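# sequence and predicted model, in that order:
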Amino acid sequence: MSVLEVCVDDPEGLATAIEGGADRIELCAALALGGLTPSPGLLAAARSAPVPVYVMIRPRAGDFVFAAAEINAMIAEIDHVRALGFAGVVLGASRPDGRLDTGTLAALCGRARGLGTTLHRAFDLVPDFAEAIELAVALGFERILTAGGAENVDKGLKALTDITRLAGNRISIMPGSGVTVTNAPELIARLGVRELHASGSRRRAADGGPAGALGFELPGRKITDADTIRALKSAMIAAQ
């Protein structure tokens, strides 16, 4: 049975993703920045979701090399997510050379014990996929979200083939970034994966109003689209 995880960053997107048939939600703020820890209000809106919700734990935009104060904030966010009863968390931390930060991830995963855990695209920065997979397995991650070290899954397809082979049945590999109705069947058939990650979105033209003129809105902001999610889910089912 294939699983479609949809990433959302606002209450409307959350409701739309569920309406469209998402099997799991990745809950974030600021998807345009790769996803940050969601606000208390968005967390409250997601508590009653009828599908599992995994919450992004990322205190700021930019790289994944975190200072001690940031790690402490992430630990507090994990505690808050646990107290609210969510299914899991999405984590990642890097060393300056791009390798996964073993110590930080061990502390975060230890704090998240009992929750589901996804290793996010900090994985795509590593110089050695095999080493990173072994660490993810040892830390008990359920899955790795990855585009094969590339900007999107189409560009990273060859690497994704190697990554899924290295992972075997020990950890789920979940391709994400640029997953569409067009490429989803090939990803499932070629890689043998059971999970895909997508925004299920369409671009909304900026309205050119005062908010955009003052820099409060990004041009062509993406919004979650139920029809896109339905089509993607149908393509995944057909490819099984």
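Sure, I can see it.

# every contact and neighbour count from this point should use C-alpha atoms.
Fine.

# so Val55 versus Gly140, what's the distance?
Distance, Val55 to Gly140, by Cα to Cα, to the nearest Å: 17 Å.

# name the residue in the two with the higher neighbour count.
Ranked by neighbour count (other Cα atoms under 10 Å), Val55 and Gly140 place Val55 first, with 31 against 18.

# wait, a helix at the more buried one?
No: assigned with DSSP: H, G, I helix; E, B strand; the rest coil, Val55 falls outside any helix and is strand.

# I'd say it and Val81 touch.
Yes: counting by Cα atoms under 8 Å, Val81 is a contact partner of Val55 at 7.3 Å.

# pull up the overlap in contacts between these two.
Taking Cα atoms under 8 Å, 6 or more residues apart in numbering as the criterion, Val55 and Val81 both touch 88-89.

# which parts of the longest helix along the chain are buried?
In the chain, with assignment by DSSP state H, the single longest helix is helix 68-84. Within helix 68-84, the residues that count as buried by 16 or more other Cα atoms under 10 Å are 71, 74-75, 77-78, 81-82.

# and if you look at stretch 129-146?
129, 132-133, 135-137, 139-146.

# which residues does it contact?
So stretch 129-146 is contacted by 99-100, 102, 105-106, 109, 116-121, 123-124, 126, 153, 160, 163, 166-167, 170-177, 197 (Cα under 8 Å, 6+ apart).

# mind running it again at 6 Å?
117-121, 171-176 (Cα atoms under 6 Å, 6 or more residues apart in numbering).

# for Val3, state which of the residues you listed is nearest.
Met174 (9.4 Å; Cα to Cα).

# contacting residues around Cys28?
Taking Cα under 6 Å, 6+ apart, one finds 9, 35-38, 56 in contact with Cys28.

# distance of it from Ala49?
14 Å.

# and if you look at Leu145?
Distance from Leu145 to Ala49, by Cα to Cα: 22 Å.

# packing partners for the strand ranked longest in the chain?
Ranked by residue count under DSSP state E, the longest strand found in the chain is strand 3-8. Judged by 3 or more Cα pairs under 6 Å, 6 or more residues apart in numbering; DSSP states H and E, the packing partners of strand 3-8 are strand 24-27, strand 195-198.

# so which of those strands comes closest to Gly220?
Short answer: strand 195-198, nearest of the helices and strands packed on strand 3-8 by Cα to Cα, at 17.6 Å.

# in addition, the following structure is provided for comparison:
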Amino acid sequence: MRILLEVCVDSPQGLAAAIKGGADRIELCSALDVGGLTPSPGLMVLAAQAPIPVYAMIRPRAGSFVFDGDDEKTVMADIHAVRAAGLAGVVIGANRPDMTLDLPLLQRLMERAEGLGVTLHRAFDLTPDPNAALEQAVDLGVERILTSGLAVNSSEGLDILKRLVRQASGRVSIMPGGGVNLATVERVVTETGASEIHSSCRRLVENEDERASAFGFQPPRSYATDAGIVKEMRVFLDRLSK
């Protein structure tokens, strides 16, 4: 069984690198340094030309996934923009103040996303009862859950990830993400039995334009999706698939 590789990107250059490296699917974002926000309409239109499926992150701001009425109006419009651009799907998530899944809001988002693919993002990792949240996700009808096993990264959440894959039993895909890289992916795949993996496949970039950094237009150091890392990850996953 082929293990699918989803790569998250937040720029036109990252999109091109992920495709060149052999990603199977794209999670399209802005601002990956804060976990990913909704991408711009222009980036969505560009990504719609990709030869692989593209799912857009639907997250209106940094911070928690507890959303108010204005947040909801924003994300509803963003889902409409995803559909208008012609992308394959959306990545959504929402919590109540007690960190359980906000099922009424998620159901409304599912209705707005009808006909699009849907991934439930790491709002899942904040829930107090992952087993109950998984069953709720199945009832919502999402395709997959992006999760680190309720830990900061997937390597620390392997036991829960393994249990989630077993509990899901093919009803929904459990896609490990968060700290999945060339050094950790083998353990994540072999110990969980996951059939999809989510990774940024990014490299550290030293920004040499000191003037731009001084003005606050860019940080001194940042990260960029690397086609070579994507290719290495794809080759590695192909070996694990055999």
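Looks like it arrived, so ask away. Everything numeric in this text was worked out from a predicted model, so none of it was measured.

# now what about the TM-score between them?
Here the TM-score for the pair of chains, by TM-score structural alignment, normalised by the length of structure 1, is 0.97; 240 aligned residues with a Cα RMSD of 1.1 Å.

# next, format the helices and strands packed on strand 3-8 of structure 1 as a markdown table and append distance to Met236 of structure 1 and mean neighbour count.
Below are the helices and strands packed on strand 3-8 of structure 1 laid out as a markdown table (distance: least, Cα to Cα, whole Å; neighbours: other Cα atoms under 10 Å):
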| stretch | distance to Met236 of structure 1 | mean neighbour count |
| --- | --- | --- |
| strand 24-27 | 14 | 25 |
| strand 195-198 | 9 | 24 |
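
# could you export those strands as a markdown table, including distance to Ala184 of structure 1?
Formatted as a markdown table, those follow (distance: least, Cα to Cα, whole Å):
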| stretch | distance to Ala184 of structure 1 |
| --- | --- |
| strand 24-27 | 17 |
| strand 195-198 | 8 |
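
# of the ones you listed, which is nearest Ile223 of structure 1?
strand 195-198 (12.2 Å).

# so where do the helices sit in structure 2?
Using DSSP H, helices in structure 2 cover 12-21, 41-47, 69-85, 103-112, 130-140, 158-168, 185-192, 210-214, 227-241.

# now those as JSON lines including distance to Ala94 of structure 2?
JSON lines is the format used below for the helices of structure 2 (distance: least, Cα to Cα, whole Å):
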{"stretch": "helix 12-21", "distance to Ala94 of structure 2": "26"}
{"stretch": "helix 41-47", "distance to Ala94 of structure 2": "22"}
{"stretch": "helix 69-85", "distance to Ala94 of structure 2": "10"}
{"stretch": "helix 103-112", "distance to Ala94 of structure 2": "7"}
{"stretch": "helix 130-140", "distance to Ala94 of structure 2": "12"}
{"stretch": "helix 158-168", "distance to Ala94 of structure 2": "19"}
{"stretch": "helix 185-192", "distance to Ala94 of structure 2": "25"}
{"stretch": "helix 210-214", "distance to Ala94 of structure 2": "34"}
{"stretch": "helix 227-241", "distance to Ala94 of structure 2": "29"}
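
# who wins for proximity to Gly63 of structure 2 among those?
That would be, of the helices of structure 2 and by Cα to Cα, helix 69-85, which comes in at 12.1 Å.

# which residues are in contact with the closest one?
Contacts for helix 69-85 of structure 2 (Cα under 6 Å, 6+ apart): 44-45.

# just stretch 7-25 of structure 2 next, same as before
4-6, 26-30, 52-54, 198-200, 225-227, 230-231.

# quote the end-to-end distance of that stretch.
7 Å.

# find the residue at the geometric middle of structure 2.
Residue closest to the mean C-alpha point of structure 2, counted by Cα atoms, centre = their mean, is Glu27 at 5.3 Å.

# tell me the contacts of that residue?
Neighbours of Glu27 of structure 2 in contact, by Cα under 6 Å, 6+ apart: 8, 54-56.

# apply 8 Å and report the result again.
Glu27 of structure 2 neighbours (Cα under 8 Å, 6+ apart): 6-9, 54-57, 91.

# now these in CSV, with distance to Thr192 of structure 2?
Output for these, formatted as CSV (distance: Cα to Cα, whole Å):
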residue, distance to Thr192 of structure 2
Glu6, 17
Val7, 19
Cys8, 21
Val9, 25
Val54, 25
Tyr55, 24
Ala56, 26
Met57, 25
Val91, 22
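
# so which of these wins on neighbours?
Ala56 (32 neighbours).

# is it true that that one touches Val90?
Yes: contact status for Ala56 of structure 2 versus Val90: in contact at 4.8 Å, counting by Cα under 8 Å.

# please list all residues in contact with Met236 of structure 1.
2, 184-185, 188.

# hmm, which of these are the buried ones?
184-185, 188.

# out of the residues you listed, which comes closest to Ala205 of structure 1?
Once Cα to Cα is applied, the member of the buried ones among the contacts of Met236 of structure 1 that ends up nearest Ala205 of structure 1 is Ala184, at 25.8 Å.

# what does that closest one align to in structure 2?
Using TM-score structural alignment, the equivalent of Ala184 of structure 1 in structure 2 is Val185.

# can you check Ala61 of structure 1 too?
Using TM-score structural alignment, Ala61 of structure 1 pairs with Ala62 in structure 2.

# what sits against that match?
34-35, 37.

# for these, which one is nearest Met44 of structure 2?
Using Cα to Cα, the contacts of Ala62 of structure 2 come closest to Met44 of structure 2 at Leu37, 12.6 Å.

# so that closest one touches Arg61, yeah?
Yes: using Cα under 8 Å, Leu37 of structure 2 is in contact with Arg61, at 6.3 Å.

# the more surrounded of the two?
Leu37 (20 against 15).

# if I look at that one, how far off is Val90 of structure 2?
Taking Cα to Cα, one finds Leu37 of structure 2 at 12 Å from Val90 of structure 2.

# which neighbours do the two share?
57-58.

# so what's Ile57 of structure 1 up against?
36-37, 74, 77-78, 89-91.

# and if we set it to 7 Å?
By Cα atoms under 7 Å, 6 or more residues apart in numbering, the contact list for Ile57 of structure 1 reads 36-37, 74, 77, 89-91.
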